[in-house]
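> predicted model, plus sequence, below.
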Amino acid sequence: METPPQWALPKLASPRVEISRRADGATILANTLPLGEYPRCLGDLLVANAKARPDQVFLGERSAGPTSPWRTVTWAQALTSVHSLAQALLDLGAGPERPLMLLSGNSIAHALLTLAAMHVGIPAVPVSVAYSLVSRDFAKLQVITQQITPGVVFVEQRKPFIRALEAAGLDALPLICADARQDPGPRAAKVERYESLLQLSPSEGVAHRFAKLGPNTIAKVLFTSGSTGLPKGVINTQRMLCSNQAALARVWPFLGEDAGRGRVPVICDWLPWNHTFGANFNFNLILMHGGSLWIDAGKPGPGAFEATLANLRERSPTLYFNVPRGFELLIPELEADAALRERFFANLDLVFYAAAALPQRLWTRLEQLALAARGHRLLMVSAWGSTETAPCSTAVYWPIERAGVIGNPIPGTEIALIDDGEKQELRVRGPNVTPGYWRDAQLSSAAFDEFGFYRIGDAGKLADPAHPEQGLEFDGRVSEDFKLSSGTWVHVGKLRLQAIAACEPLVADCVVTGHDQRELGLLVFPDLPACRKLAGLDREATAEQVVSHAAVRARIERGIEAHNRDHPSSSTRFARVVLLAEPPSIDANEITDKGYINQRAVLSHRVAQVEALVAGGPGVLTIGAEDGA
């Protein structure tokens, strides 16, 4: 048998865990590596990097469009700007109880204003751009505004946000606007030009407030809707953010050692900063190790991914982070473009996926690309956590052969496995865990058990109980699983991925139905570009035309029939399928701006379609495979 090609691995810690049992039967996992000391605050990292590498690029962005020149800010320039912007925020009335609200997406201005707010103890509150520019009723933005009571608001350009500002009552607050060409208009109480604020001289008050920062200081409030309900503000303290980066540095020691030799991490990244992945994992990793972050204005969506490709052709990352949808779009481009492939893999230490399971077909193709470009296998890793855990609770830091492993507890963090029916619920305790939710004591209290473990709502299991150091596997959301009327459990997370794979590439996402029913059903959100291509339709074809096209319906029917043949039991086979023409709604909490489907919200919002699915009404695909046991 031929020996598989070896990895060329960066320096990693040895995976070791210790296991203990509580009197109530819970299994507790902890890392044998001590966490050790961690920085007082993120601002200390900014100060240290400005001193150690003043002329190195910290942040870069395209000045205007995907082919325009890069505008950069060095570490020394960033620190000077942060001092000036901190003074401006204090002058405008922001403070610990009147945070800075940031409505625009990732940019240098966004980054420096966030650092400036945190530098003087003002919580930064980045809000999903979709709540202002995609939403029709602005309900979530209104809820967030009422909870936060912001002191200052930032928008990159005022004009696109005018309706949202007015609807949420933000037009009466001091507004910082980065685009000097924008007419301030009559409604804003006070409009400050970002570039003008950079000229301010900081007072002694800035240094005084910075000196008072401590581990319990609130750095950010990040909003998440969870599985249901309205947005809730997750408190992110300096302890959470700094301890999380210190723990990651312990299990990925190559980051610190390389930085000490002058090879700093380089990231080209689109992930939004209102989410913990892009903001707390990626951005803070650059702060921790003095690297360079090239802000990617693209994203894995129609008409936007071309910008990502243009950026990757010019900026070769040492670490690459993305969600599965991003890899699904990137891999065909790497396969087709040798120059892009060479540039992408030239300096790459590892590839990191998170937020959803990476289909094994994508894993295999990416591994083959790395072999062709480098002659050895590439380290592909993941982690697990949430907004409430800053974000890492576990991390992979050894070679793994397949997707699905979420790693071991990071140093300083404990994972409790609690029996819950046929699954084990995961709970988290450590310095990376939030103290609670902004101005909501009841919700904060309910989030923790009697042992102080955060109830994250996910399930997991040991990949190999005989060798716990091989890590945990993600086992879906506890709340998503349900029982059929027969009493048989349906494990939604795994089943959903199988359905998507069976119909590749026609299904963007899907929702499993069947709670207390005899049979399973499937609500399908089609991948419209892929379906149009299959059907020979042009890009102007409507979603209704796509989902009703005979070729599309036949291909999806065949895919689900094949799935049913391989998975014939009542808890895995689908009896009926509905193709949805209406895209998932962000106002109804059906989808996040990163493209993740909220199963429970879809079922609640689309009751009529679920009822039609059960009844087998018009438009429903009835799958003709035989019933299983």
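Cool, the structure landed.
> from here on, just use CA atoms for contacts and neighbour counts.
Fine.
> just the residues contacting stretch 163-181, thanks.
92, 109, 132-133, 138, 141-142, 145, 151-158, 162, 187-195 (Cα atoms under 8 Å, 6 or more residues apart in numbering).
> which of those fall in helices?
Using DSSP state H, the members of these that fall within helices are 109, 132-133, 141-142, 145, 162, 194-195.
> and the closest residue to A88 other than its chain neighbours, what is it in contact with?
Spatial nearest neighbour of A88, chain neighbours left out: L197 (6.2 Å); criterion: Cα to Cα, 6 or more residues apart in numbering. By Cα under 8 Å, 6+ apart, the contact list for L197 reads 84-85, 88.
> how far is the longest strand seen in the chain from where the chain is centred?
When the chain is parsed with DSSP state E, its longest strand is strand 454-462. Here strand 454-462 is found 18 Å from its chain centre; the criterion is Cα atoms, centre = their mean, to the nearest Å.
> that strand packs against which elements?
strand 423-429, strand 472-477 (3 or more Cα pairs under 8 Å, 6 or more residues apart in numbering; DSSP states H and E).
> run through who's touching the shortest one.
With Cα under 8 Å, 6+ apart as the test, strand 472-477 has contacts from 404-408, 423, 457-463, 491-494.
> just the buried members of these?
When the contacts of strand 472-477 are checked for burial by 16 or more other Cα atoms under 10 Å, the buried set is 404-408, 423, 457-463, 491-493.
> need the strands for the stretch 301-450 of the chain, in chain order.
Remark: strands assigned in the stretch 301-450 of the chain by DSSP state E, counting those that start in this stretch are 319-322, 350-353, 379-381, 383-385, 392-395, 405-409, 414-420, 423-429.
> the closest residue to L141 other than its chain neighbours: neighbouring residues, count only.
Nearest in space to L141, with sequence neighbours left out and distances taken as Cα to Cα, 6+ apart, is Y131 at 5.7 Å. Residues near Y131, counting by other Cα atoms under 10 Å, number 22.
> try this one side by side with the last:
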Amino acid sequence: MTPALLAAEREALRAAGVAAGDRVGWLGLNHPSMLACLAACEEAGVALVPLNWRLSAAELQWISEDAGLRLVRCGPPAGATAPSPAARPARGAADVRVIAYTSGTTGRPKGAMLTAAAVQTNIRHGISLFGLTREDRVLTVLPLFHMGGLAIQTLPALVAGAQVILHPRFDADAFFDAMVQDRPTLSLLVPAVMAALVAHPRWAGADLSCLRAVGAGSSDVPPDLIAAFHAKGVPVQQVYGMTESGPIAIAQSVEEALAHPGSIGFPVGGCEARIAADGEIQLRGPNLFAGYRNDAAATAAAFTEDGWFRTGDAGRQDAEGRFWFTDRLKHLIISGGENIAPAELERVLLSAPGVREAAVVGRPDARWGEVPVAVVVPGEGFDEAAVLRHFEGRLARFKHPRAVVTAASLPRTALGKVQVAALRALVAG
């Protein structure tokens, strides 16, 4: 990020009449101008809304309207269509600095509002967790439209005075080239990226000695991927959290990563974590979001009566108090680090010709972790290819079902609820 970029973003906000309390969207591949836009918004008391360029135009338009965007700033083309800004909203909530939209079990994205205090807390967590200093070089390959890519290492690195090597998007060859040319000291990966690197022809001969560690998260990290990086002398520090937690909540130190691979570590400073009676991991602390925009009901449902955030993930603690992730309680599919809400796909499926009933579930996948698969009770005029084509233009391509499995009926409980475990067994077969 250069002074010229920051000046350009300041002028863009001024020219559009953006003022404190407004919301500004940013759409594009990773680029320093996005970080400059965030800085300009911070100065102006404006909330930045990172937009996922992988979404369809219809999805981006819905987020734009829900967020009440005053302006959309665009970076280098990413193949997505910028939404039209909505009418200027009423001002308020000036302390909200980032509104990050995340898929929920209801299927509609929810805007998690992160205050300046939450963002700053997360930055302190990142600096402490990775021991960031001015001498570091952080390679960012994950998308900045996700809080993980933006806030786990990138923002902490900038605040610490470290150099950030920003790739437009993940590319395995560019990653290996960076190991030779830039010699980064840290990077943040997700399991799908780790798997792509380990399977790449350049992996065997790659020199990763410049890396003192990599962070990893977004979904459960397979032990074989951890072992592959450890075999090259690179500790894999697992980071547990989600958009609503800033995202860093529970994490491993380098020592923990080497001594207890597979665990997610201990709560970071100032954040509390507990295992509820039903096995759910619950969080509390200054890093948590301030609620979902325009959704008081979802905000209330996200917290217990005594103020703990319900993560929707199951876990356990060992005798020494470290946490281990065991399963997801929320019915979400995580594919390549992206959250996919089955309900969102089911809404589209049920509008397709020849579909009487439908449900969506994740199927394990070697490359992406899991992928969505549709289970359909066919009706008159059913055509599998037509059902898959029905998703074009309605949802982002990464959300499209990879296959359609037909069934005479959906497995349900006595109360009529679809049995997710039975669906998973059905698509696995």
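Received it, and whenever you're ready, just let me know what you need. If you're wondering where the values come from, they're calculated on a predicted model, not measured in any experiment.
> so which of the strands of the stretch 301-450 of structure 1 is nearest A441 of structure 1?
strand 423-429 (18.6 Å; Cα to Cα).
> so which residues make contact with the closest one?
By Cα under 8 Å, 6+ apart, strand 423-429 of structure 1 touches 393, 413-419, 452-461, 475, 478.
> and those, which of them are buried?
393, 413-418, 453-461, 475, 478.
> any idea how far L417 of structure 1 is from whatever residue of structure 1 lines up with C41 of structure 2?
Residue pairing (TM-score structural alignment): C41 of structure 2 is matched to A117 of structure 1. Applying Cα to Cα, to the nearest Å, the value for A117 of structure 1 to L417 of structure 1 is 38 Å.
> same thing with L79 of structure 1?
In terms of Cα to Cα, L79 of structure 1 sits 43 Å off from L417 of structure 1.
> R429 of structure 1 now?
For R429 of structure 1, the distance to L417 of structure 1 - Cα to Cα - is 12 Å.
> quick revisit: from the ones in helices among the contacts of stretch 163-181 of structure 1, which is closest to A441 of structure 1?
T145 (18.2 Å).
> tell me the contacts of the closest one?
T145 of structure 1 sits next to 168, 170 when contact means Cα under 8 Å, 6+ apart.
> residue in structure 2 matching it?
By TM-score structural alignment, T145 of structure 1 lines up with S64.
> not counting residues beside it along the chain, what's closest to S20 of structure 1?
Per Cα to Cα, 6+ apart, closest to S20 of structure 1 is I28, 5.2 Å.
> what residues in structure 2 pair up with whichever strand or helix holds the one you found?
Assigned by DSSP states H and E, I28 of structure 1 belongs to strand 27-31. Counterpart in structure 2 of strand 27-31 of structure 1, with TM-score structural alignment as the criterion, is absent.
> would you check the span in structure 2 matched by the helix or strand following that strand?
Later in the chain than strand 27-31 of structure 1, the nearest helix or strand by DSSP H and E is helix 42-52. On structure 2, no counterpart of helix 42-52 of structure 1 exists by TM-score structural alignment.
> what's helix 42-52 of structure 1 packed up against?
helix 75-91, helix 108-119, helix 238-251, helix 284-289.
> between those helices, which one is closest to L443 of structure 1.
Per Cα to Cα, nearest to L443 of structure 1 of the helices and strands packed on helix 42-52 of structure 1: helix 238-251, 19.1 Å.
> that closest one against structure 2, how far on average?
For helix 238-251 of structure 1, the mean deviation from structure 2 after alignment is 2.2 Å (mean Cα distance after the TM-score superposition for structure 1).
> excluding chain neighbours, what is closest to the spatially most central residue of structure 1?
The structure's structure 1 has its C-alpha centroid closest to F277; by Cα atoms, centre = their mean the separation is 4.2 Å. In space, and not counting its chain neighbours, F277 of structure 1 is closest to P391: 6.6 Å by Cα to Cα, 6+ apart.
> again with L38 of structure 2
The shortest distance from L38 of structure 2 to any non-neighbouring residue, by Cα to Cα, 6+ apart, is to L48 (6.2 Å).
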